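Q: What follows is a predicted structure for the sequence shown.
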Amino acid sequence: MKLVSWNVQWGRDAQGRVDLGRTIETAKRLADFDILCMQEITRGFGVLPGGPGPDQFDEIARALPGFTVLCAIGADLPPLDGSRHRRQFGNAIATRLRVSQVIRHSLPWPADAASPSMQRVALEAVVETKRGALRIIVTHLEFYSLKQRLAQTDELRRMQLEAADHAAHPAPAENAAGPFAATSRPVSAIVCGDFNSEFGSEAYRAFVSPLPGAPSFIDAWTTLHPGATPPPTAGVYDTAQWSSGPITCDFVFVTEDLRGRLRSCDIDGTTQASDHQPIVLELD
């Protein structure tokens, strides 16, 4: 199973040109992926630099026939200039695997008067693989506020404990057709995205600290490259937005029970199709 995680900045490359279709083609060249997890996908946000199209979730679906495309909106704001489209900003998962369950988590947003911020979300999809069900979670944590990032990190860890509890104590469905479906969720998970937390930072360390009663998270890249420091994932080519220099803030974490299934995890350092670099994970 191959997964690509990428903050695609609504298809805007390091030179400021927007072409989400080109971005998806770049991802295809990186890997024959089963799952593509993207951050910074928009709908009705044509005012953003480069002028993204009116519905990028629809663009993804048209570019990836045969894939299920899921969305989770964080910022959801009223239209501007008479447009009928709300301005929406969030995350997407595109997968050719069967999706048995989708959960959209609104992440904590504690007040921080010193920092601009937006509502953040985590999009969870339970996919069926040949080795059993697996939770795929894509997220994008707050950029400006450490207080909010730490709260969001804590919530992602709480979600793992909740999933473990559901796995241990599943409830049956009320019936075959209604919304009260079976509550079982797999404890094994991949959590990926732009954490806006540098490698080794307080939020990073908190996320990978042990979890009582559930498999904890490990960094897939560092697990497969022991003793090495991951290369930068943001600001490598877009030096205008990242004038203070490149950082490593994009990660793919897996639950520790998946350690033995890790085959490869690579950060592509060559593409300039976004201000972030994509990560490619392969599991046995």
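A: Sure, I can see it. Numbering: from 1, shown residues only.
Q: okay, CA-based contacts and neighbour counts for the rest of this
A: Will do.
Q: the strands in the stretch 101-250 of the chain, which residues?
A: For the stretch 101-250 of the chain, applying DSSP state E, counting those that start in this stretch gives strands covering 121-129, 132-140, 189-194, 217-219, 250-255.
Q: Tell me which of those strands lies nearest to A173.
A: Closest to A173 of the strands of the stretch 101-250 of the chain, according to C-alpha to C-alpha: strand 121-129, at 16.4 Å.
Q: Would you format the strands of the stretch 101-250 of the chain as JSON lines with mean neighbour count included?
A: What follows is the strands of the stretch 101-250 of the chain, written out as JSON lines (neighbours: other C-alpha atoms under 10 Å):
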{"stretch": "strand 121-129", "mean neighbour count": "21"}
{"stretch": "strand 132-140", "mean neighbour count": "22"}
{"stretch": "strand 189-194", "mean neighbour count": "25"}
{"stretch": "strand 217-219", "mean neighbour count": "23"}
{"stretch": "strand 250-255", "mean neighbour count": "25"}
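Q: need those in TSV with distance to S274, can you?
A: Formatted as TSV, the strands of the stretch 101-250 of the chain follow (distance: least, C-alpha to C-alpha, whole Å):
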stretch	distance to S274
strand 121-129	21
strand 132-140	15
strand 189-194	13
strand 217-219	23
strand 250-255	13
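Q: mind checking which of those strands is nearest R263?
A: Nearest of those to R263, taken as C-alpha to C-alpha: strand 250-255 at 12.2 Å.
Q: now the angle between strand 189-194 and the closest one, please.
A: Angle between the axes of strand 250-255 and strand 189-194 is 170 degrees (criterion: axes from the mean of the first three to the mean of the last three C-alpha atoms, to 10 degrees).
Q: Included below, for side-by-side comparison, is a second structure:
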Amino acid sequence: MLITTYNIQYTRGQDDRYDLERIVDTVKDSDIIALQEVENYWDRSGNISQSEAIARLLPDHYFVWGPTVDVLKVSDAEGKRPTDHKRRQFGNMILSRYPILSTRNHMYPKFTAPGPHTIQRGAIEALIQTPSGPVRFYSTHLDHLASRHRMVQLQELVKVSNRAFEDGPAIGGREIVPSWREEPALPDMPREAILLGDFNFEPTSPEYEWICGAVNQWHGRLPDASGFVDAYVAAGGAEDEGHTLYRDIAAKAGIRIDYCFVPAWLSSRISKCWVDEQATGSDHQPLRVEIDL
């Protein structure tokens, strides 16, 4: 199975051109696609619904869309009620060749500084019926301003993931009201979960250590057996390689802030993980993962 996570920067490429089809061409070969910075009805990207357009261009994929920013789109200078009811939205998306059985959109605590630009952050959850059974996938985008903010959001994401089995499916209970019963019936929430997205922290950060484990001078990284591991490292990559946000495009060098985190017990099933260095559709590079699920 091929998984791709990609912060598409609302389709603004390295040439400053907005090109949604270029993004789709980059990810269309993937079985599971996690996107961040997808937006609907913003002036800067042509006032289109990017989530609907991406879904339309990938007809072989199921999709779910989770806006974290959702505000009124006013096209009238007098502020009259618009007849088309459009809203400016910005958030995360997941597409899958396999059925997406259910979805939940989780919001993180929001931090507002007196001056810098801040936005609501969150994660979209997709319960996907893979060939080997249901697996939960999350597409997320953490805060860009401060480590402390990201830590709170990261811990909330892992808490949501760990709590999913206890929470149960979106429609559940032993005595479901008959009018709520339709096929397919939802399975119990699986324990397996894969976290994807732009986490906005580097491997040297306290957030990375929190999710991947501390470093021992003799034994290296010490992941918790019940926690998550970095798929790029599990596949043989070095923590300081695999840059996904270039500071020097020509040299393909910068920082690594986009990740796929998998449960430690799944790490042996990752056959390959790499950065698509040829993609030019965003200020980020896609991260690709081959895994046997």
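A: Okay, I see it. Only a predicted model underlies this, so the values are computations on that prediction, with no experimental measurement involved.
Q: Would you mind reporting the TM-score between them?
A: Their TM-score after superposition, calculated using TM-score structural alignment, normalised by the length of structure 1, is reported as 0.85; 269 aligned residues with a C-alpha RMSD of 2.6 Å.
Q: could you pull out the helices for the stretch 51-200 of structure 1?
A: Listed in chain order, the helices of the stretch 51-200 of structure 1 (DSSP state H, counting those that start in this stretch) span 56-63, 146-168.
Q: Select, out of the strands of the stretch 101-250 of structure 1, the one closest to A61 of structure 1.
A: Proximity to A61 of structure 1 (C-alpha to C-alpha) singles out strand 121-129 among the strands of the stretch 101-250 of structure 1, at 16.4 Å.
Q: what's the distance between the closest one and the middle of its chain?
A: The chain centroid and the centroid of strand 121-129 of structure 1 are separated by 10 Å, computed with C-alpha atoms, centre = their mean, to the nearest Å.
Q: For it, name the packing helices and strands.
A: Secondary-structure packing of strand 121-129 of structure 1 (3 or more C-alpha pairs under 8 Å, 6 or more residues apart in numbering; DSSP states H and E): strand 68-77, strand 87-95, strand 98-106, strand 132-140.
Q: try 7 Å this time
A: Here strand 121-129 of structure 1 touches strand 68-77, strand 98-106, strand 132-140, going by 3 or more C-alpha pairs under 7 Å, 6 or more residues apart in numbering; DSSP states H and E.
Q: Make TSV out of those strands and add distance to R158 of structure 1.
A: Output for those, formatted as TSV (distance: least, C-alpha to C-alpha, whole Å):
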stretch	distance to R158 of structure 1
strand 68-77	19
strand 98-106	11
strand 132-140	13
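Q: which stretch among those comes nearest D268 of structure 1?
A: Of these, the one closest to D268 of structure 1 (C-alpha to C-alpha) turns out to be strand 132-140, at 18.5 Å.
Q: quick revisit: ranking the helices of the stretch 51-200 of structure 1 by burial, who's on top?
A: The highest average neighbour count among the helices of the stretch 51-200 of structure 1, using mean count of other C-alpha atoms under 10 Å, belongs to helix 146-168 at a mean of 19.
Q: separation between the most centrally placed residue in structure 1 and G46 of structure 1?
A: With distances taken as C-alpha atoms, centre = their mean, the residue of structure 1 nearest its centroid is V138 (2.4 Å). In this view, V138 of structure 1 and G46 of structure 1 are 23 Å apart by C-alpha to C-alpha, to the nearest Å.
Q: pretty sure R256 of structure 2 contacts H243?
A: Yes - at 4.2 Å, R256 of structure 2 counts as touching H243 under the criterion of C-alpha atoms under 7 Å.
Q: What does Y259 of structure 2 correspond to in structure 1?
A: The alignment partner of Y259 of structure 2 in structure 1, by TM-score structural alignment, is F251.
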